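In: sequence and predicted model, in that order:
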Amino acid sequence: MRTGMPVTAVFDIGKTNKKLLVFDEYYNVVREQVIRFDEIEDDEGFPCEDLEALGRWVQEQFGLLKKDPGLQLKAVNFSTYGASVVYLDKDGLPVGYLYNYLKPYPAELQNAFEQERGDAAAFSVATCTPLMGHLNAGMQLYWMKKKKQDLLQKVAHVLHFPQYLSYLLTGKMMTEMTHLGCHSGMWDFRKNRYHTWLAEEGLIEMLAPITPGSHAVNVKNEGTGELIAIGAGLHDSSAAVIPYLQRFPDPFMILSTGTWSISLNPFNQTLPNATELSKGSLSYLSDTGLPVKASMLFAGNDHDLQVKRIAAYFNSSPGFYQSVMPDRELFEGLLSGLPAAGISEEVAAITSATTPARFRSRDLQQYRNASEAYHQLVADIVTQQKTSSAMVLGDGGPRQLFVDGGFCKNELYMQLLSAAFPQMKVCAATMVQGTALGAALALHHHWNRKPLAAALVQLMHYSG
C-alpha cells in the first residue's frame, strides 16, 4: 500500500479559471493548479466552453494524481457554474456543444413555452425560478428540442455539467440535487419531483437518476488497487455553503458578494411567492435535497458601473474607492437613510434582481469629492441589499450574517451593512478556496476520519 500523504482533489470549474485543488486531511491546500482554455464557437457562432479540452485536462490530471508517489488519492469531487448541460449519444459521447447560458434566447420560443404551460406565473411559483432563457437549464432542453431537432435525434442522455465531469472518471450517469435545484425550471419544489412539462415534451427519459450531493462512486486506482471515492459534483454556490454548515450549528444567513450579491438562508425552507420571484427571490436545493430560500441582486455590477461614473466626474483613478475609509461625519449622516432607521418604500424599492440602486439617478454635483459620492453609493447599495435580503430572513430570522466575496473586504460597506442589520451579528467571512472546500467536505465521510478544524472559516465582526 502506498504511504504518501492522504488527499482529496477538487476540480473547481469557473467561467474563466479552471482550478485543481488538492487538500490534505486537515483541508489545507497542498497543491493548486489554475488553467484557462480559450472559448470556442458553437454551431451558431456564439462563444462556449471547449468541453473536449476541459475533459481531456480533467482526465490527464486525475491520471497524474493517481500515479504521484507522494500522494494517496482518496477522493475526487467537482464544482462548476450552473445552468449548463451536456448532451450525450447512446455511446456516451458528447453531442453538439456545452451551450453558453449567456446565449440569447429566442423570444418567440420563450413565448411559445409560456403559452403551452398556460400560466407563466404559476410555472415560476412551482419551479421557484423566473423564466430566464438559457439561464434555466430546462429551457436549454426545450430550445434543443425545438431548434436543434437534428442534434436531438442523436441525444440519449442529458447530464448537468459537474455530473458529466464525474461521468468521465466513473462511467456512471447521475443527476445531483444542487444543479437540478439551481433555477433550472425542471424541479417542482411544491411537489418535490420533476415538473410535468419534461414528461409532456418527452425529455424526462433522457435524465439520469437523482442522487444527493454527498454521493460517491468508488473506482479502483489501477496502480495501487486502492479505491478512490468520486463525487457526483456540486453547483458552485451550493458548495460554498457547506463549510458554514459544517462550522456553525446556529442559524445564519450568507451574503455572497461579487457581480451578483446572493443572500442564502439554509434554515429557511419557505418557497417564494410570485411577488418575491419577480423581485429576485428564488429557491435552491441543498446537497441533501432541501429547499434553500435565496435572493439575487446585481449589486456588484451596479457598484462597478457607478464607480466608473464617479471616477470620471471627479477625475479620479478607477480604483479610488479602494482607499476610501469610513468618514465618521459622513457615516453618521448616512445612517439616517438606512432601512433600519426607517427608509421610504420609494428608495428601497426593488422591481427585479437587476434593479440598480438609487445612486444611478443622483446628481453628482451635490457631492464635494469622490469620497463623499462613494459613501452615498455604498449607502444606497446597502439600502437595497437590506430589502433584497429581507425576503429570505424568514420569521424570527437567524441572528448571524456572514458576508463573503468582494464586499466583505470593503470597510465602508461592512460598517453600513452592520448598521442596516442591527439585530444581527454581521461578520466578514474568509476561507481558503470556499467553493472547492465545500465540494471536498461533501465527501468527508467517504475517506477522512479526522475532526474538522474550527479554523475552516474565519470571521471578523463588524458593528455599525
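Out: All right, it came through fine.

In: make it CA atoms for all contacts and neighbour counts henceforth
Out: Noted.

In: for burial, what's the neighbour tally of the residue lying closest to A216 once chain neighbours are set aside?
Out: Leaving aside its chain neighbours, A216 sits nearest to G231 (4.2 Å; criterion: CA to CA, 6 or more residues apart in numbering). The tally of other residues near G231 (other CA atoms under 10 Å) stands at 32.

In: how about D68?
Out: As a burial measure, D68 scores 12 neighbours (other CA under 10 Å).

In: look up how far N410 lies from it.
Out: Distance, D68 to N410, using CA to CA, to the nearest Å: 41 Å.

In: against that first model, consider the following:
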Amino acid sequence: MAQRVTAIFDIGKTNKKFFLFDKNYNEVYREYTSFKEIVDEDGYATENLEALQNWLKEVFYRLLNNKDYIIKAINFSTYGASLVHLDETGKVLTPLYNYTKEIDTHLVDSFYKKYGPELDLTRITGSPKSGLLNSGMQLYWLKKTKPEIFKKIKYSLHLPQYLSYVFTGIPISDYTSIGCHTSLWNYEKSDYHSWVYNEEIHKILPPLIATETSINMNYNGKRIKVGVGIHDSSSALIPYVRSVKKPFILVSTGTWSIALNPFSDAPLTTEETAAGCINYMRINGKPVKSSRLFLGNEYKLQVKELSKKFNVDIDYHKTVEFNYSTYLEIIKEFQYCFKWKSFSDKNMPTKTKYSYNTFEYAYHQLMIELVQLQVKSIKKIANTHDINRLYVDGGFTDNDLYIKLLSHNLREMKLRTTKASLGSALGAAIAISDTKLNSKFLRKNYALKKHVPFIIK
C-alpha cells in the first residue's frame, strides 16, 4: 500500500538533499546530489541555478510517479542571503550571487553614511555589516552598480521562495528570509526599514506571507500542498519551538556555533549589538536573538597545530575524553595559552604558549578556553538563570570535553544534546503540517540525551 508522505528539498551550499517523511516524520526516502559551481560575470564561483532547478523537477516528478508513495505536500529549506531576480516574464536576470563575494567597501560605507549610523542600523534591523552576506546590501549593490539590470527586475526572491516559485509560479516573500541578517526589516516597527522604501526596494519584494502558508496545486491530477520555503537556520529551530513548552536556548554547533534565544521579545540593545548579537526570525515574524562564534573553524585550525606540535594523527583528538585530574591541574594555576586565528578576545596572549608536554593536556587547555568563549556567547543573549534549559545540536555533541565543560560552566542550566542531522529538513516538513508535537518528539526523533555537571571533589 502506498505511503502518504511530505517531500522536502533541503539545499545547502555543497550538498543538495531530497527527503520523504511519513506522517510521524520518519525518513522513508532520501537522495543527495551536488553540482559543479559556475562563475558569475566577474569570474566568481556561484551556484548553478539552472542545474539545481532541473534536478528539483526531475526528482519531484520521478517520485510523484512512484507507486510506493503519495506526495501530499512539498516544502523547501535552503541557505540564506541569496536572491534570484526575475523580470516580468519570469526570466532569471542574474547569476545567484555568492554571499562570500566581496564588494566595493566605498559602496558599503556610502550606504551606512546615508542610512546609519552603523550601530543603530544594526540594532534596529538585527543585521550586521557583512557585505553580500546581508541580502539587503545585495539589492542596494545591484541597484547602484547594475542599474540597467535593476530596472528590469519585477521580483527579487530569496532562494527558498524561488524554489517554491519553480513549482507554483507565484512570487512571495516569507518572514524567515526577510528577517535573517538582511537589514530589510525594522524589528521595532515590524515593517520594512525606511531605507527599503527610500530606495524603492519594496516594489520588487513580493507580498510577505506567513511561513506556514501553503499553496494548493494540481500535478498530474494529484492535489499537493506546496510550501513557501524557509531559511534553514529558522527551520532547524521549529522542532524545538513546537515540542518544548518551557523557554530554552539552542546552540547549533558546526563551523559556526550559533546560540539562539527564541524567547526574547525585546529589541536588541546597543550593548548587545556592540557585542555582536543579531536577529534571526521565527516563522511567525517574532525575533530570535542570536550570537555567533566561529567555534568549529577555530577548533579545526588549533587542532591541526596541536597535532603537528605533538606529532599525533590529525584525527587523534577524536579519541581524547575528559580527564578530571588533568582539568584540576590546569585550572589550579590557570593561564590563557591560545592566540585565536579566526577572531580576537581580550584574554588571549599575543602568541600561543604550549605549556604542556602532552597532546592530552594541551587539548584540555584548548577546550577549556573555547568553552569559556561559548559560555560568553550564550550569556550575551540570555540570562541563564531565567532560561535554564539548554539544547546543543551539531558536530560538537560528540565532543566529550565540550559537553562536560559546558555543563560544568553552566551548572544552572539543564543541558540536553540532540542528534539533528535532518534538523532543517524536518523543520520544513513540520512547518507545512498541522500536526501537534509533544514533549516526547525530541527523544524519539532527535536522540535526546541529558547531561549532568561533574562534581568537584
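Out: Cool, got the structure. Keep in mind that this is a model prediction, so the values were computed, not measured.

In: residue in structure 2 paired with the residue nearest to A216 of structure 1?
Out: Using TM-score structural alignment, the equivalent of G231 of structure 1 in structure 2 is G227.

In: pretty sure its match contacts T213?
Out: Yes: using CA atoms under 8 Å, G227 of structure 2 makes contact with T213 at a distance of 6.4 Å.

In: and R31 of structure 1, how far from V392 of structure 1?
Out: In terms of CA to CA, R31 of structure 1 sits 37 Å off from V392 of structure 1.

In: more neighbours: which of those two?
Out: The neighbour count for R31 of structure 1 versus V392, taken as other CA under 10 Å, is higher for V392 (28 against 12).

In: surely the more buried one is in a strand?
Out: No: if the criterion is DSSP: H, G, I helix; E, B strand; the rest coil, then V392 of structure 1 is helix and not within a strand.

In: and the gap between the counterpart of G90 of structure 2 in structure 1 and I13 of structure 1?
Out: With TM-score structural alignment defining the correspondence, G90 of structure 2 maps onto G92 in structure 1. Distance of G92 of structure 1 to I13 of structure 1, computed by CA to CA: 21 Å.

In: kindly report the same for L71 of structure 1.
Out: Distance, L71 of structure 1 to I13 of structure 1, using CA to CA: 23 Å.

In: for these two, work out which one has more neighbours and name it.
Out: I13 (24 against 18).

In: do I have it right that that one meets L21?
Out: No: using CA under 8 Å as the test, I13 of structure 1 is too far from L21 to be in contact (10.8 Å).

In: list the contacts for the residue nearest to A216 of structure 1?
Out: 75-78, 166, 213-217, 443 (CA atoms under 8 Å, 6 or more residues apart in numbering).

In: so where is stretch 34-52 of structure 1 in structure 2?
Out: Here stretch 34-52 of structure 1 aligns to structure 2 at residues 32-50, judged by TM-score structural alignment.

In: who touches the matching stretch?
Out: For stretch 32-50 of structure 2, the surrounding residues in contact (CA under 8 Å, 6+ apart) are 13-18, 51-52, 95-98, 101.

In: quick one on the thing from earlier: any residues in contact with both of G227 and T213 of structure 2?
Out: Counting by CA under 8 Å, 6+ apart, the residues touching both G227 of structure 2 and T213 are I432.

In: counterpart of S194 of structure 2 in structure 1?
Out: Using TM-score structural alignment, S194 of structure 2 pairs with T196 in structure 1.

In: and if you look at V251 of structure 2?
Out: Per TM-score structural alignment, V251 of structure 2 is aligned with L255.

In: verify the assumption that its match is located in a helix.
Out: No: assessed with three-state DSSP, L255 of structure 1 is strand; it does not lie in a helix.

In: that one and Y244 touch, don't they?
Out: No: using CA under 8 Å, L255 of structure 1 makes no contact with Y244, being 11.9 Å away.

In: for those two, indicate the residue with more neighbours.
Out: Remark: of L255 of structure 1 and Y244, L255 carries more neighbours, 25 against 20, as counted by other CA under 10 Å.

In: how close does the more buried one sit to P69 of structure 1?
Out: According to CA to CA, L255 of structure 1 stands 41 Å off from P69 of structure 1.

In: next one: G45 of structure 1
Out: 44 Å.

In: and A454 of structure 1, by the same measure?
Out: As judged by CA to CA, A454 of structure 1 and P69 of structure 1 stand 30 Å apart.

In: looking at the two, which one has more neighbours?
Out: P69 (13 against 10).

In: surely that one touches G4?
Out: Yes: with contact defined as CA under 8 Å, P69 of structure 1 reaches G4; the gap is 6.2 Å.
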